[in-house]
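Asker: A structural model of the following input is requested.
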Amino acid sequence: MTVSRTRRAWIAGLMLALAGGLTPARADEPVTVFAAASLKNALDEASAAWTQETAKTTRISYAGSNALAKQIEAGAPADLFVSADLAWMDYAEKNGTIRSETRVNLLRNAIVLVAPKGSTQKVALEPGVDLAKALAGGRLAMGNVEAVPAGKYGKAALEKLGAWDGVRTQVAQAENVRAALLLVARGEAPLGIVYATDAASEPGVEVVATFPEGSHPPIVYPAALTKESRNADAAAFLTYLRSPAARPFFERQGFGVIGTEKRS
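Answerer: Modelled structure (predicted):
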């Protein structure tokens, strides 16, 4: 039986890819993205626009950056990781689960104090602020303060303002920032600390005050391809997220876009 020239070329290409340790991705395989929960609205919009433009698709899993980094470390099949802070991307890089040469800083954000819609709370976020008094026996909703980026930023800010010791026993710690946001929107917590972008996306809350920039480390969202990714479309999607075409989706949600600026 004669093997066609086209088939011989295809087989040769496959053997070359396998010899190089690569497993060719199917042409229709979605790009699997592990992204911080706070990115959902903006990234869903950006992904939809990319699909419309290229006919390529994504599959996005949203959670706390800490959970995602550890899932990737455990072998979860992700192509692209977008973290809500530098620390968890550093963790992934140290453990060899991302491709360091693809790592870029993508976005900036801010943290705010929110209350349920219609609240009459007045809080000045300045040194010596008495948040316990504002809580009036209620809970302060935050992401886990030891692991979730928004929770870590919030704790750092409260410590800087001298308010942490007064509220530490009243904190309701959530698995991610969107869960903390929901506690406030439902009226289950009178106050919460979330990203400015989350507050803008939830009609059930209103911003009481914004934390001063100097009260916490800069909020930077880095992105990188994972070491185990074999999907060529993943690099194209990351390039799209850094392009002018994607910028409006992030800015509409309140993110600051770093663009093509590399990490220092």
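Asker: going forward, measure contacts between C-alpha atoms and count neighbours the same way
Answerer: OK.
Asker: So which residues of the stretch 51-200 of the chain form helices?
Answerer: 65-73, 86-94, 131-135, 149-160, 164-167, 177-185, 196-201 (DSSP state H, counting those that start in this stretch).
Asker: closest one to Leu238 among those helices?
Answerer: helix 86-94 (15.4 Å; Cα to Cα).
Asker: Return the set of buried residues in the closest one.
Answerer: Using 16 or more other Cα atoms under 10 Å as the burial criterion, the residues of helix 86-94 that qualify are Leu86, Ala87, Trp88, Met89, Asp90, Tyr91, Ala92, Glu93.
Asker: one more, for comparison:
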Amino acid sequence: MRPTRRILAALALGLLAHSANSRPARAEGPVVVFAAASLKNALDDATAAWTKETGKTARISYAGSNALAKQIEAGAPADLFISADQAWMDSVERAGLLKPGSRIDLLRNALVLVAPGPKKSGSDPEVALAPDLGTTLKKLLGGGKLAMATIDAVPAGKYGKAALEKLGAWESVKTQVAQAENVRAALLLVARGEAPLGIVYATDAAADASVHVLATFPPDSHPPIVYPAAITAESQHPDAAALLSFLRGPTAGSAFARQGFTLIDPPGAGR
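Answerer: Just a heads-up that it's a prediction; the model follows:
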């Protein structure tokens, strides 16, 4: 009996080790995408086009890049991650949670100052982003708030703070900043009239007719706004690479361009 028990115990341990170290590939179901909130309209359109073309589907979770990165690091199942900045993608990569060689720079964006309501002809001239910007913003704000995504975590908030610092306006307005959990939440504060000004991406402003752009921040006033994308190390979905490739192509590129994004180095582009 004892040899038999030893054999059974060894078999049981072997089965436990096998189950712990092997995960069956998800050959069916949607590709799970974790994407920055600012991508919603464009990425919804792009993945709808992918579904129409291939019959495959994607399930997208939108949030601030910081929240998504932390979820992946905590073990949340995702096949693709698209961040609104390099820092949070770097964090996931340092943790060994990206598939080697899959990371690309997908899109570029711009940063704008917005106000509530549609732009009226002949009114609301663009704000001059000059050295006295702080004084100008204080006048426009009155006693109201400047809506921004979280300034120390969410990419849009970090870009916005960097731009205000570079233009000498941060100290003048920092006490009037209303921080939102992501850039779309900041946009909503302006769209509802709860904040007289907001700093969001150009693509967010383009997606919401209830706000209008007062000014575009110079590209050199903040770090480059680049959206990296990558397949996660845990992904075994057979369609993850195909979807990432599709997002770099002309059909998805058109969807991104309609929302104001610039596609970086699409396949086949001349160098």
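Asker: re earlier: any chance of the helices of the stretch 51-200 of structure 1 in TSV, plus distance to Val112 of structure 1?
Answerer: Shown next, in TSV, are these (distance: least, Cα to Cα, whole Å):
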stretch	distance to Val112 of structure 1
helix 65-73	19
helix 86-94	19
helix 131-135	13
helix 149-160	9
helix 164-167	15
helix 177-185	11
helix 196-201	6
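Asker: Which among those helices is found nearest to Leu43 of structure 1?
Answerer: Closest to Leu43 of structure 1 of those, according to Cα to Cα: helix 196-201, at 12.2 Å.
Asker: which element follows that closest one toward the C-terminus?
Answerer: The first helix or strand that comes after helix 196-201 of structure 1 along the chain, using DSSP states H and E, is strand 205-210.
Asker: so how much does that following strand differ from structure 2 once superposed?
Answerer: Following the fit onto structure 2, the mean deviation recorded for strand 205-210 of structure 1 is 0.3 Å by mean Cα distance after the TM-score superposition for structure 1.
Asker: re earlier: wait, which of the buried residues of helix 86-94 of structure 1 is closest to Ala196 of structure 1?
Answerer: Nearest member of the buried residues of helix 86-94 of structure 1 to Ala196 of structure 1, counting by Cα to Cα, is Leu86, at 18.2 Å.
Asker: Point to the residue nearest the middle of structure 2.
Answerer: With distances taken as Cα atoms, centre = their mean, the residue of structure 2 nearest its centroid is Ala36 (2.2 Å).
Asker: So it versus Val183 of structure 2, what's the distance?
Answerer: 9 Å (Cα to Cα, to the nearest Å).
Asker: cool, and Lys52 of structure 2?
Answerer: Distance from Lys52 of structure 2 to Val183 of structure 2, by Cα to Cα: 29 Å.
Asker: Compare those two (neighbour count), which wins?
Answerer: Taking neighbours as other Cα atoms under 10 Å, Lys52 of structure 2 and Val183 compare with Val183 leading, 27 against 11.
Asker: That one: what's it in contact with?
Answerer: Ala37, Ser38, Gly64, Met148, Ala149, Val154, Ala156, Gly157, Val200, Tyr201 (Cα atoms under 8 Å, 6 or more residues apart in numbering).
Asker: so Ala134 of structure 1 touches Val123, yeah?
Answerer: Yes - at 7.4 Å, Ala134 of structure 1 counts as touching Val123 under the criterion of Cα atoms under 8 Å.
Asker: which residues in structure 1 does stretch 255-262 of structure 2 align to?
Answerer: With TM-score structural alignment applied, stretch 255-262 of structure 2 matches the range 249-256 in structure 1.
Asker: and what of stretch 172-191 of structure 2?
Answerer: Taking TM-score structural alignment, stretch 172-191 of structure 2 hits residues 166-185 over in structure 1.
Asker: Check the offset of the matching stretch from the chain's centre.
Answerer: A distance of 17 Å separates the centroid of the chain from that of stretch 166-185 of structure 1, by Cα atoms, centre = their mean, to the nearest Å.
Asker: What residues sit buried inside that stretch?
Answerer: For stretch 166-185 of structure 1, by 16+ other Cα under 10 Å, it's 167, 171-185.
Asker: for stretch 238-253 of structure 1, same thing?
Answerer: For stretch 238-253 of structure 1, using 16+ other Cα under 10 Å, the buried residues are Leu238, Tyr240, Leu241, Arg242, Ala246, Arg247, Phe249, Phe250, Gln253.
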